[in-house]
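Asker: this one's structure only:
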């Protein structure tokens, strides 16, 4: 085979060989080697038992870990001459059996490399490279499938997915990550067996969905997720966007529009030093979920028009509920839900440019999501009308330029009243309590409306408001 193998793999193979044990590089690293893709961690399997190869691994590397000991897996890091590190995991040959009500395997050690490869998810991951001799092992024609960009299971797909239903999610993830297609018999098995995904923990489904979304081409994976029927269980809001079009096509295919918005949002991600570095899970999830409120809010109006009133707020609630069910991080859930709730906020600017007060409120409400919200808003403008598209883009450019100018004059990223709580208490001569909070909120509104004020001006406004309130 015409490829250069990691020197660390050869070195480790020689050590195992000296002790009379077999060692083979397996799975993703072998696939990536053939695809000439970088691989930062190396996976191996061996004829040795963990207690037998543990001393070898400890002596060879550093940072030894054994969290997977009960599955026959031990790991270590190796520091290279240039200061970089590479991680390795070594697992004893296995032949797993599964409880049909769980995806956790009962680990039984195997006695051959070929037997170990047969229990892997897809043929493209069931290839191995024996080290140090660099003998390529491919009992299920994975290299041929790799060349044809096909995903196929080494054994009967029904058996494979019944053993480990998470493999169905991995299939659609690989469609996105590798640009592969699922072989027809394998795809049919997924469609027949989608209900099996319900025994998989939400966290593992979330992890696969995250990897899919962070890939170079999430659209293909999401289409496969919906076509397979998996989305009906793990992300039902997505297939629900496939609304039936009315006969006159007066509204867009929301599912297709969503995928287009996702593509456009990804194109607007920035470099590592930009405000929204690629890949950005928050922006991509927001683009995916921004219109999930439309099916529940669709109304057919007189004259054949279709409306989706308040779909932004309804969508934010649905987004929060779904991401919680998938066990996403609390902060991510709040950020994505807020972006969905705010994604229509800018649209009024096009008809009539906002006052400085309105711009300040937009920036305040967006908070740390300001740059993501602007990118989501731009991505959502998918009109084919060139004049409308140009007007929208120019309006967005204008608003962003105004924000930059305002920032030169005042701190609009963290707008606070010109008077703090203690100053309000001292000026009004009141005790701490609800009145102070009420006054604080009024002074915040005053700051948003008029910009920063001198202390005397702010004090005069506070006294005016308090006198007016007391007279009521």
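Answerer: Good, I have the coordinates. All of these numbers come straight from a predicted model, not from anything done at the bench. Numbering: from 1, shown residues only.
Asker: going forward, measure contacts between C-alpha atoms and count neighbours the same way
Answerer: Will do.
Asker: could you measure from residue 218 over to residue 398?
Answerer: As judged by CA to CA, to the nearest Å, residue 218 and residue 398 stand 31 Å apart.
Asker: where does residue 439 sit, in terms of helix or strand?
Answerer: Using DSSP states H and E, residue 439 sits in helix 434-450.
Asker: one more: residue 111?
Answerer: Under DSSP H and E, no helix or strand contains residue 111.
Asker: list the contacts of it.
Answerer: Residue 111 sits next to 47, 93, 94 when contact means CA atoms under 8 Å, 6 or more residues apart in numbering.
Asker: so residue 463 touches residue 428, yeah?
Answerer: Yes - with contact defined as CA atoms under 8 Å, residue 463 reaches residue 428; the gap is 7.2 Å.
Asker: for the longest helix seen in the chain, which positions count as buried?
Answerer: Criterion DSSP state H: the longest helix present in the chain is helix 386-409. Across helix 386-409, burial judged by 16 or more other CA atoms under 10 Å covers 392, 395, 396, 399, 403, 406.
Asker: I figured the second one hits residue 348, correct?
Answerer: No - Residue 395 lies out of contact with residue 348 (CA under 8 Å); the separation is 10.2 Å.
Asker: now, which of the contacts of residue 111 sits nearest residue 161?
Answerer: Ranked by distance to residue 161 (CA to CA), these are led by residue 94 at 17.7 Å.
Asker: give the contact list for that closest one.
Answerer: If you count contacts by CA under 8 Å, 6+ apart, residue 94 has them with 107, 108, 109, 110, 111, 115, 116.
Asker: who wins for neighbours among those residues?
Answerer: Highest neighbour count within those, by other CA atoms under 10 Å: residue 116, with 20 neighbours.
Asker: just after whatever helix or strand that one lives in, pick out the following helix or strand.
Answerer: Element membership for residue 116, per DSSP H and E: helix 113-118. Note on helix 113-118: by DSSP H and E, the next helix or strand toward the C-terminus is strand 128-130.
Asker: identify the residue spatially nearest to residue 312, adjacent ones excluded.
Answerer: In this structure, residue 312 finds its nearest non-sequential neighbour in residue 341, 4.8 Å apart by CA to CA, 6 or more residues apart in numbering.
Asker: thought the one you found was touching residue 316?
Answerer: Yes - using CA under 8 Å, residue 341 makes contact with residue 316 at a distance of 5.1 Å.
Asker: compare those two (neighbour count), which wins?
Answerer: A direct count of neighbours by other CA under 10 Å for residue 341 and residue 316 places residue 316 higher, at 27 against 22.
Asker: tell me the contacts of residue 23?
Answerer: Residues in contact with residue 23 (CA under 8 Å, 6+ apart) are 13, 16, 17, 44, 45, 46, 47, 130, 131, 132.
Asker: take this one as well and set it beside the first:
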């Protein structure tokens, strides 16, 4: 956080930080000034500069993304930047935003505006404003309502955003109820900023968020999804998720999370699944290798969402959650589909939720090589994430039990590595392809070919690599048992010989 010992020095510091990107910001500012318009860097660009996160090369080493506000209308922005911008996009023009690209940087220029929802709307309605002051007061939070003019670098902070940033406080420029009524998505944005930047919402803001959580129902699923995806990869998503639940917002946008707060009575003791879930999420984050892993984090958050629907009380005080991984898989798929998640992300998360309990059948190493191969095959490209999820899922306070589970998983990983050294197990497939099967058995494409291929895959799991001749012999044996006419055996002979690969 910045220091406010000398406010003037702080104001000069933001200008100094922004001067690291003058070649684009000032260049564009001069174009606007030449055409009689004002231009200000605004919002997250200024906030990140105050936090020391904005450099000439951007936060992640690439060219910076810059946000501007202007008195020019969108059509005018396109007109005066024609020839200067290397590319433009108009996807946001209905909301007053024009996108520009130059020298690898993405710049968004938005006309002074005011936006709000009516009670039945799923998207904001936009009206253009005529002043910078009017534009800043309608912004979501004071820390995003600061501006710096370009090219002359006059710092504008009408609502104390710099002071709030220094104190770690999240406030709205105007009354919070009005701000959240203008755009209910700001409830999720407040939660995300708490998780991302460590800014604590004021009590007044929290009260307004809680009172208006139900209004999130009118927000388009895609906008909700985008905020939740940013939240899950924040520095401290567990803090944001707790706020999501406490304000009632989760009950609207992610109801499976508060449902984990199942009542626990003295006769049926079991672990608090909600608290356990947040612990698993934190432990999964600790195992990340290279920055936030969105798929792993979603899997950690959703891995037990099937428990409330599968909880059963047993005589004597026991509690069971049989098949909660199957129910959880289906619930995960439906929720991520409702939020319009990309298919690849949804498929990966769903697979991990389904597989997270598989290891617990491993015991102290009783699995056959076939079972280990199946584990690797079913995990597919998610195997490394599955390793991390399973390890994170151990939250017992019993140190001896935790150590035992860790040893067992170490053993499983060692066996996977040993098998991988002998054969390719990361992409196991039958030694005979579908074309091979059709040629050998004289079949045309059909369900029977699929059944034969599945049998040969099971045979591959059980026996490992046996070579083409042995694989062909097994296919013929299977076909004869099925009563198929194959070379050397009359149809319907019903040969009864069996082998370790017999799965018919």
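Answerer: Yep, that arrived. From a predicted model like this one, the values you see are computed outputs, not experimental measurements.
Asker: one step back: residue 424 of structure 1: which of the contacts of residue 23 of structure 1 is nearest?
Answerer: residue 44 (67.3 Å).
Asker: okay, and the aligned residue in structure 2 for residue 76 of structure 1 sits in which element?
Answerer: Residue pairing (TM-score structural alignment): residue 76 of structure 1 is matched to residue 100 of structure 2. For residue 100 of structure 2, the host element (DSSP H and E) is strand 97-102.
Asker: going toward the C-terminus from that strand, what's the next helix or strand?
Answerer: Moving toward the C-terminus from strand 97-102 of structure 2, the next helix or strand (DSSP H and E) is strand 105-111.
Asker: tally of neighbours for residue 63 of structure 1?
Answerer: Using other CA under 10 Å, residue 63 of structure 1 is surrounded by 11 other residues.
Asker: distance of the aligned partner of it in structure 2 from residue 105 of structure 2?
Answerer: Structural correspondence for residue 63 of structure 1 with respect to structure 2 (TM-score structural alignment): residue 87. From residue 87 of structure 2 over to residue 105 of structure 2 the distance is 10 Å, taken as CA to CA.
Asker: over to residue 224 of structure 2?
Answerer: 26 Å.
Asker: try residue 163 of structure 2
Answerer: Applying CA to CA, the value for residue 163 of structure 2 to residue 105 of structure 2 is 30 Å.
Asker: likewise residue 131 of structure 2?
Answerer: 27 Å.
Asker: same question, residue 308 of structure 2
Answerer: For residue 308 of structure 2 relative to residue 105 of structure 2 (CA to CA), the value is 47 Å.
Asker: between those two, which is the more surrounded one?
Answerer: Between residue 308 of structure 2 and residue 105, residue 308 has the larger neighbour count (other CA under 10 Å), namely 19 against 16.
Asker: tell me the residue in structure 1 aligned with that one.
Answerer: Using TM-score structural alignment, residue 308 of structure 2 sits opposite residue 295 in structure 1.
Asker: list the contacts of that match.
Answerer: Neighbour list for residue 295 of structure 1: 240, 241, 243 [criterion: CA under 8 Å, 6+ apart].
Asker: aligned partner of the last one in structure 2?
Answerer: Right, residue 243 of structure 1. Residue 243 of structure 1 maps onto residue 262 in structure 2, with residues paired by TM-score structural alignment.
Asker: that match against residue 270, yeah?
Answerer: No - if you go by CA under 8 Å, residue 262 of structure 2 and residue 270 don't touch, sitting 9.8 Å apart.
Asker: so who does the residue nearest the centre of structure 2 touch?
Answerer: The centre of structure 2 sits closest to residue 294, judged by CA atoms, centre = their mean, with a distance of 3.9 Å. Taking CA under 8 Å, 6+ apart, we find residue 294 of structure 2 in contact with 229, 232, 233.
Asker: how near is the second one to residue 214 of structure 2?
Answerer: In other words, residue 232 of structure 2. Residue 232 of structure 2 sits at a distance of 21 Å from residue 214 of structure 2 (criterion: CA to CA).
Asker: out of the two, which sits in the busier spot?
Answerer: residue 232 (25 against 17).
Asker: hang on, the earlier thing: of the contacts of residue 294 of structure 2, which are reproduced in structure 1?
Answerer: By both residues aligned by TM-score structural alignment, their matches' CA atoms under 8 Å, these still in contact after alignment to structure 1 are 229, 232, 233.
Asker: SS state for residue 289 of structure 2?
Answerer: Three-state call for residue 289 of structure 2 (DSSP: H, G, I helix; E, B strand; the rest coil): coil.
Asker: any chance of the kept ones among the contacts of residue 294 of structure 2 in a markdown table, with secondary structure too?
Answerer: Below are those laid out as a markdown table (three-state DSSP):
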| residue | secondary structure |
| --- | --- |
| 229 | helix |
| 232 | helix |
| 233 | coil |
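Asker: related to what we said a few turns ago, overlap of the contact sets of residue 341 and residue 316 of structure 1?
Answerer: Joint contacts of residue 341 of structure 1 and residue 316 (CA under 8 Å, 6+ apart) are residue 290.
Asker: can you show me the helices along the stretch 201-350 of structure 2?
Answerer: Along the stretch 201-350 of structure 2, counting by DSSP state H, counting those that start in this stretch, helices occupy 203-211, 221-232, 237-246, 250-253, 273-286, 294-302, 307-310, 324-338, 343-355.
Asker: what about the aligned partner of residue 162 of structure 1 in structure 2, neighbour count?
Answerer: Using TM-score structural alignment as the criterion, residue 162 of structure 1 maps onto residue 181 of structure 2. When neighbours are defined as other CA under 10 Å, residue 181 of structure 2 has 19 of them.
Asker: need the contact list for residue 181 of structure 2.
Answerer: Contacts for residue 181 of structure 2 (CA under 8 Å, 6+ apart) come out as 116, 117, 212.
Asker: list the contacts for residue 143 of structure 2?
Answerer: 43, 47, 160, 161, 162, 164, 165, 170, 171.
Asker: same question, residue 181 of structure 1
Answerer: Neighbour list for residue 181 of structure 1: 149, 150, 151, 175 [criterion: CA under 8 Å, 6+ apart].
Asker: do that again at 10 Å, thanks
Answerer: By CA atoms under 10 Å, 6 or more residues apart in numbering, the contact set of residue 181 of structure 1 is 148-152, 171-172, 174-175, 187, 220-221, 224.
Asker: picking up where we left off before, save the buried residues of helix 386-409 of structure 1 as CSV, and put in distance to residue 137 of structure 1 too.
Answerer: Compiled in CSV, those are given as follows (distance: CA to CA, whole Å):
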residue, distance to residue 137 of structure 1
392, 57
395, 59
396, 56
399, 60
403, 60
406, 64
